[in-house]
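**Q** 3D model of this:
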Amino acid sequence: MTPGDSAAASHDGRNPDATAPHGAASDAVAPHGDVSARLEPMRRRHVRACAELEQVLFARDSPWPPAAFHSELDLGGHYLVAVDGSVRDGDEHVLGYAGLAIMGKRGDYETSLHTIAVRPEHQGTGLGKALLRAVLAKADELAAPVLLEVRTDNDSAIGLYEQHGFQRLGVRKGYYQPSGADAYTMRRDAITGERREDGH
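**A** Predicted coordinates:
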């Protein structure tokens, strides 16, 4: 991930432009090249494509199988996909995805960015940043802090997260397996109603 968008990301924050309760479909549209991607809730029909993309992007860091995505959907996480084409026309394609786990209860929510990824050919287009902002908007709606893990050698991803208010809390040695790569734990504080009104 880069502030300009690119690179390779994560489960638990590997990288927005990877190379980591469902609401209504998002109206967000992210430009990438000559087409626009729709951001919408992840459905069961999207899982296979997401799991296949995991194998491409995260082969060294325990890519999620379909069962992992199904489990996250069962738990009520806020999972989005970026798609183009349409189901009706039979040409719908998943270009990327992002997932936010939601824990706790009303008034005391906590969230965790579990995964975010973009197909290699669509990296560097702003799509990863759009997915990140969309899931962060859900956390803001809940006035919840957001936690994530990101590889310590992924400078572009770290920069993008810091650009969006995340701060490093510490290092988790050997967090990513089987590669053995270390991870930073990062946190973005809850955005309260007052802070939103102030624009901060």
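
**Q** Please make it C-alpha for all contacts and neighbour counts, starting now.
**A** Will do.

**Q** In this protein, which helix is the longest?
**A** Longest among the helix segments of the chain by residue count, using DSSP state H, is helix 127-141.

**Q** who does the very next helix or strand once past it touch, helix- and strand-wise?
**A** The helix or strand immediately downstream of helix 127-141 is strand 146-151, counting by DSSP states H and E. On a contact count with 3 or more Cα pairs under 8 Å, 6 or more residues apart in numbering; DSSP states H and E, strand 146-151 meets strand 108-118, strand 181-188.

**Q** Second chain to compare with the first, below:
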Amino acid sequence: MNIRNALPEDCPQLARLEAEVTQLPWSAAQYAGSLSAGHRFWVCEDEGGIVAWAVTLSVLDEAELLNIATAAPRQGRGLARALLDALCAGLAAQGCTLLRLEVRESNTRARRLYTSACFTESGVRKHYYRSANGREHAILMEKAL
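**A** Coordinates of the predicted model:
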């Protein structure tokens, strides 16, 4: 397993992979725009290609986790946790002291991951996400780095 910065040519693959695992996936154009805007992309790859990825935005000494996912066939194998640990260490090395994120209230698997990685709940954005049943709350979480 190798963790590296994403390249522009990774964007179509990231969009294809994310379309398999999320309700409202980013498009290749959204990934490319995010990359060109200076967001930091982290990809985890093995001999078969990209298997997990994350996007962060840093402002001064704080960062926000904008997106993190694992390819469907590779979920449940600790890849997201390894990637999360690596990006936390990388952000801390760059001088970031806090990482924030938001997660769908119904995404209990991700919430367990974040809690196990020492994130704590810091608030709620009511009716933030669109869902099949209307709207869903976003749980805000943060971690000191």
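
**Q** deepest of the helices and strands packed on strand 146-151 of structure 1, which one?
**A** The highest mean neighbour count among these, using mean count of other Cα atoms under 10 Å, belongs to strand 108-118: a mean of 25.

**Q** Which neighbouring elements make contact with that strand?
**A** By 3+ Cα pairs under 8 Å, 6+ apart, strand 108-118 of structure 1 packs against strand 10-11, strand 93-105, helix 127-141, strand 146-151.

**Q** Now do the same for residue 90 of structure 2: its match in structure 1.
**A** Aligned by TM-score structural alignment, residue 90 of structure 2 pairs with residue 138 of structure 1.

**Q** quick revisit: columns distance to residue 102 of structure 1 on top of the helices and strands packed on strand 146-151 of structure 1, output as TSV?
**A** Formatted as TSV, these follow (distance: least, Cα to Cα, whole Å):
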stretch	distance to residue 102 of structure 1
strand 108-118	5
strand 181-188	14
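
**Q** can you tell me which of these comes nearest to residue 32 of structure 1?
**A** For residue 32 of structure 1, the closest of these is strand 108-118, at 11.2 Å, according to Cα to Cα.

**Q** Now do the closest one against strand 146-151, angle only.
**A** 40 degrees (axes from the mean of the first three to the mean of the last three Cα atoms, to 10 degrees).

**Q** In structure 2, what range does stretch 165-177 of structure 1 match?
**A** By TM-score structural alignment, stretch 165-177 of structure 1 lines up with residues 118-130 in structure 2.

**Q** circling back: for the match of residue 90 of structure 2, which residues are in contact?
**A** residue 78 (Cα atoms under 8 Å, 6 or more residues apart in numbering).

**Q** How many residues are close by residue 146 of structure 1?
**A** 25 (other Cα atoms under 10 Å).

**Q** Residue in structure 2 paired with it?
**A** Match for residue 146 of structure 1 (TM-score structural alignment): residue 99.

**Q** In three-state terms, label the alignment partner in structure 1 of residue 25 of structure 2 for me.
**A** Counting by TM-score structural alignment, residue 25 of structure 2 corresponds to residue 63 in structure 1. Going by DSSP: H, G, I helix; E, B strand; the rest coil, the secondary structure assigned to residue 63 of structure 1 is coil.

**Q** which ones are touching residue 63 of structure 1?
**A** 51, 54, 55, 57.

**Q** As JSON lines, these with distance to residue 68 of structure 1, neighbour count and secondary structure would be great.
**A** Shown next, in JSON lines, are those (distance: Cα to Cα, whole Å; neighbours: other Cα atoms under 10 Å; DSSP: H, G, I helix; E, B strand; the rest coil):
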{"residue": "51", "distance to residue 68 of structure 1": "9", "neighbour count": "17", "secondary structure": "helix"}
{"residue": "54", "distance to residue 68 of structure 1": "11", "neighbour count": "27", "secondary structure": "helix"}
{"residue": "55", "distance to residue 68 of structure 1": "13", "neighbour count": "15", "secondary structure": "helix"}
{"residue": "57", "distance to residue 68 of structure 1": "16", "neighbour count": "21", "secondary structure": "helix"}
